[in-house]
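1. Need a 3D model of the sequence below.
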Amino acid sequence: MIRITIIGSGNVAQHLIKAFTKSELVEIVQVYSRKKETLSSLIEFDKITSDFEELLESDLYIIAVSDKAIADVSKQLPFQNRIVVHTSGAASLDVLDAKNRKGVFYPLQTFSKNKEIDFSIIPLCLEAENTFDFRVLETVAKSISNAVFAINSDQRKALHVAAVFVNNFTNHLYQIGQEICTEHKVPFEILKPLIQETAEKINTLNPVDAQTGPAKRNDSVTIESHLAYLNNENQKNIYKLLTQSIQDDRQAL
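-> This next block holds a predicted model:
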């Protein structure tokens, strides 16, 4: 059994705790949190510490904190030559302190504390400095997920940028859609089947082939009508930018 310590108490840390608690190949030795009570509902209280000097020996230490805190946390670890990884999609391997063996354990998913998630389908992107450490990470990853990938720092950054487009930006467009509906007293729920169908299409179609709408058809009458209807200048600018992007792609094909 592989013994692990999780450092952090945010969304990623909490979901990892839940996932590893169910694994038969991994034992959570300890969890670090500045406020012990934050994690008291997820793991035995005596396994939680708020003091780096109290960290017990483990086979793997997973730093699940904000990107800006990774370097500082890794410097504070009171040991050397152990496997220490972070969970960031954007931070490089080199952000970790060199006194320990470095790696990355990046779950590519959006996490919310109160939203349960099936970890078995979450892609886990792994990176390590040597084969032995990678095998440890791979064993740990496969104990909770069926989608495990070897991804280097540059590839991970590409994935993270792509994820911002397909997740964060898309969700912001949902917000704009909801604002337009609210402004005109239309239930946003009417759009939800369309949102669902759009997301499900990419399971069987390439996104380029799944594209529909007035920009794809070069329907200038509808496009101008939409722009005239919108009252918000920010919404108009986004509409114009995305319309132009779709049309540019159409012309490139």
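2. contacts, neighbours, all on C-alpha from now
-> Noted.
3. This protein: strands as residue ranges?
-> Taking DSSP state E, the strands of the chain run over residues 2-7, 26-32, 48-49, 60-63, 83-86, 101-107, 124-128, 148-150.
4. Another for comparison:
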Amino acid sequence: MPEPEAAPVIPPTVFRKGLLLHCGAEVVDRGTLSRVETPSCTESWFPLPHDFLLKEVESQLTAHGFGIGETTHALSHEGKRYFGVLQILRPDDGPGDYSWIVGIRNSHDKTFPASLVMGTRVFVCDNLAFNGEVKLSRKHTRFAVRDLRFMTSRAVGRLGEQFHREDERIAAYKKQRLTDKAAHDLLIRAVDCRAITPTVLPEVIRYWREPLHEEFRSRTVWSLFNAFTEQFKAVNPHVAAKRSQALHGLCDSVCGLIA
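-> Sure, this is the predicted structure:
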């Protein structure tokens, strides 16, 4: 298969920490990622090499005018599952307390198709949150490689609008005040929608009552949101991405962002 050109990126530094804390995943460099063996194709399954997928996403980001900053790559399940995080350089000054990111995931054990997800990373705590997953392949069918460039280009082409909507969402989270009673109600609803499990509820409550960072002492949806995402560091990145999307839906409803 043809090799897409990889975009120039800034070497990872502190940004590694956001994924290093996730259990079940090992942070690796590009060389290790490129050496992961891709399983042989079958009549109905055509797995995509992790590194090939990453290069295609980088190529399309560059083609659409996005600058790429720090990157982090994690493997789990003996290299069969890949999760990558790419920091997107903003064209403006932005809020200053978080950055845009793109998450990439891929599997060689048929657990999920290649996909792209947008999100944010909060600087003070390295908390990651994702939203809006887009599948880049049709469950690794025999046309996966042929269709990858088109599907990736289409997904990346929507990112600009999605990132600006995310800025508006976070601004609403920061503005929406929460009483302890309202926060406790949200915590229970978060269990109901599977944004968290009952076993970690006490930990999220502690982060809400005793914030780890001064920035989250204000009693807002944003502070509670980061109490949740602080706990997400303790789970596999694939699970964390799924839970953060459920959490977004819950917080959006509180802020009146969805009908």
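5. Once they're superposed, tell me the TM-score.
-> The pair, once superposed, lands on a TM-score of 0.28 when counted by TM-score structural alignment, normalised by the length of structure 1; 123 aligned residues with a C-alpha RMSD of 6.1 Å.
6. before we move on, back to that, reformat the strands of structure 1 as JSON lines; add mean neighbour count and distance to I176 of structure 1.
-> Converted to JSON lines, the strands of structure 1 look like this (neighbours: other C-alpha atoms under 10 Å; distance: least, C-alpha to C-alpha, whole Å):
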{"stretch": "strand 2-7", "mean neighbour count": "21", "distance to I176 of structure 1": "36"}
{"stretch": "strand 26-32", "mean neighbour count": "21", "distance to I176 of structure 1": "39"}
{"stretch": "strand 48-49", "mean neighbour count": "22", "distance to I176 of structure 1": "41"}
{"stretch": "strand 60-63", "mean neighbour count": "24", "distance to I176 of structure 1": "35"}
{"stretch": "strand 83-86", "mean neighbour count": "26", "distance to I176 of structure 1": "34"}
{"stretch": "strand 101-107", "mean neighbour count": "25", "distance to I176 of structure 1": "28"}
{"stretch": "strand 124-128", "mean neighbour count": "25", "distance to I176 of structure 1": "31"}
{"stretch": "strand 148-150", "mean neighbour count": "17", "distance to I176 of structure 1": "34"}
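7. My read is that E26 of structure 2 contacts S76, right?
-> Yes: when contacts are counted by C-alpha atoms under 8 Å, E26 of structure 2 is listed as touching S76 (6.3 Å).
8. picking up where we left off before, including distance to A252 of structure 1, could the strands of structure 1 go into CSV?
-> Listed next are those as CSV, based on distance: least, C-alpha to C-alpha, whole Å:
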stretch, distance to A252 of structure 1
strand 2-7, 47
strand 26-32, 50
strand 48-49, 56
strand 60-63, 43
strand 83-86, 39
strand 101-107, 34
strand 124-128, 32
strand 148-150, 32
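9. Could you check those and tell me which one is nearest S225 of structure 1?
-> S225 of structure 1 lies closest to strand 101-107 among the strands of structure 1, at 42.3 Å (C-alpha to C-alpha).
10. Between strand 124-128 and the closest one, find me the angle.
-> Angle of strand 101-107 of structure 1 versus strand 124-128, following axes from the mean of the first three to the mean of the last three C-alpha atoms, to 10 degrees, is 170 degrees.
11. elements contacting strand 101-107 of structure 1?
-> strand 83-86, strand 124-128, helix 131-142 (3 or more C-alpha pairs under 8 Å, 6 or more residues apart in numbering; DSSP states H and E).
12. Reformat those as JSON lines; add distance to S74 of structure 1.
-> Listed next are those as JSON lines, based on distance: least, C-alpha to C-alpha, whole Å:
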{"stretch": "strand 83-86", "distance to S74 of structure 1": "8"}
{"stretch": "strand 124-128", "distance to S74 of structure 1": "16"}
{"stretch": "helix 131-142", "distance to S74 of structure 1": "17"}
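13. Go through the ones you listed and name the closest to P214 of structure 1.
-> strand 124-128 (37.2 Å).
14. A helix includes L61 of structure 2, no?
-> Yes: counting by DSSP: H, G, I helix; E, B strand; the rest coil, L61 of structure 2 falls inside a helix.
15. Spatially nearest residue to it, not counting backbone neighbours?
-> Closest residue to L61 of structure 2 apart from its sequence neighbours, by C-alpha to C-alpha, 6 or more residues apart in numbering: V156 at 6.3 Å.
16. and K181 of structure 2, how many neighbours does it have?
-> 9 (other C-alpha atoms under 10 Å).
17. Please identify the buried residues of the host helix or strand of it?
-> K181 of structure 2 belongs to helix 180-192 when assigned by DSSP states H and E. Using 16 or more other C-alpha atoms under 10 Å as the test for burial, helix 180-192 of structure 2 gives 183, 186-188, 190-191.
18. now, which of those sits nearest S253 of structure 2?
-> The closest of those to S253 of structure 2 turns out to be L186 (C-alpha to C-alpha; 10.4 Å).
19. If we ignore the residues flanking it in sequence, what's nearest that closest one?
-> L250 (7.8 Å).
20. just to revisit the earlier point, tally of neighbours for the residue nearest to L61 of structure 2?
-> 23.
21. What helices and strands are in contact with the helix or strand containing it?
-> Assigned by DSSP H and E, V156 of structure 2 belongs to helix 144-157. Applying 3+ C-alpha pairs under 8 Å, 6+ apart, we find helix 144-157 of structure 2 packed against helix 50-63.
22. The helix or strand just after the helix it packs on - contacts with which helices or strands?
-> Note on helix 50-63 of structure 2: by DSSP H and E, the next helix or strand toward the C-terminus is strand 67-76. On a contact count with 3+ C-alpha pairs under 8 Å, 6+ apart, strand 67-76 of structure 2 meets strand 26-28, helix 50-63, strand 81-89.
23. Name the stretch among these that sits most buried.
-> Among these, the stretch with the highest mean neighbour count (mean count of other C-alpha atoms under 10 Å) is strand 81-89, at a mean of 23.
24. V28 of structure 2 contacts L75, correct?
-> Yes: the criterion here is C-alpha under 8 Å, and V28 of structure 2 meets it with L75 at 7.0 Å.
25. G177 of structure 1: which of the helices and strands packed on strand 101-107 of structure 1 is closest?
-> Among those, strand 124-128 sits nearest to G177 of structure 1 (C-alpha to C-alpha), with 31.6 Å.
26. Isn't A190 of structure 2 up against L250?
-> Yes: counting by C-alpha under 8 Å, A190 of structure 2 touches L250, with 7.1 Å between them.
27. what touches both of those two?
-> Residues touching both A190 of structure 2 and L250 by C-alpha atoms under 8 Å, 6 or more residues apart in numbering: none at all.
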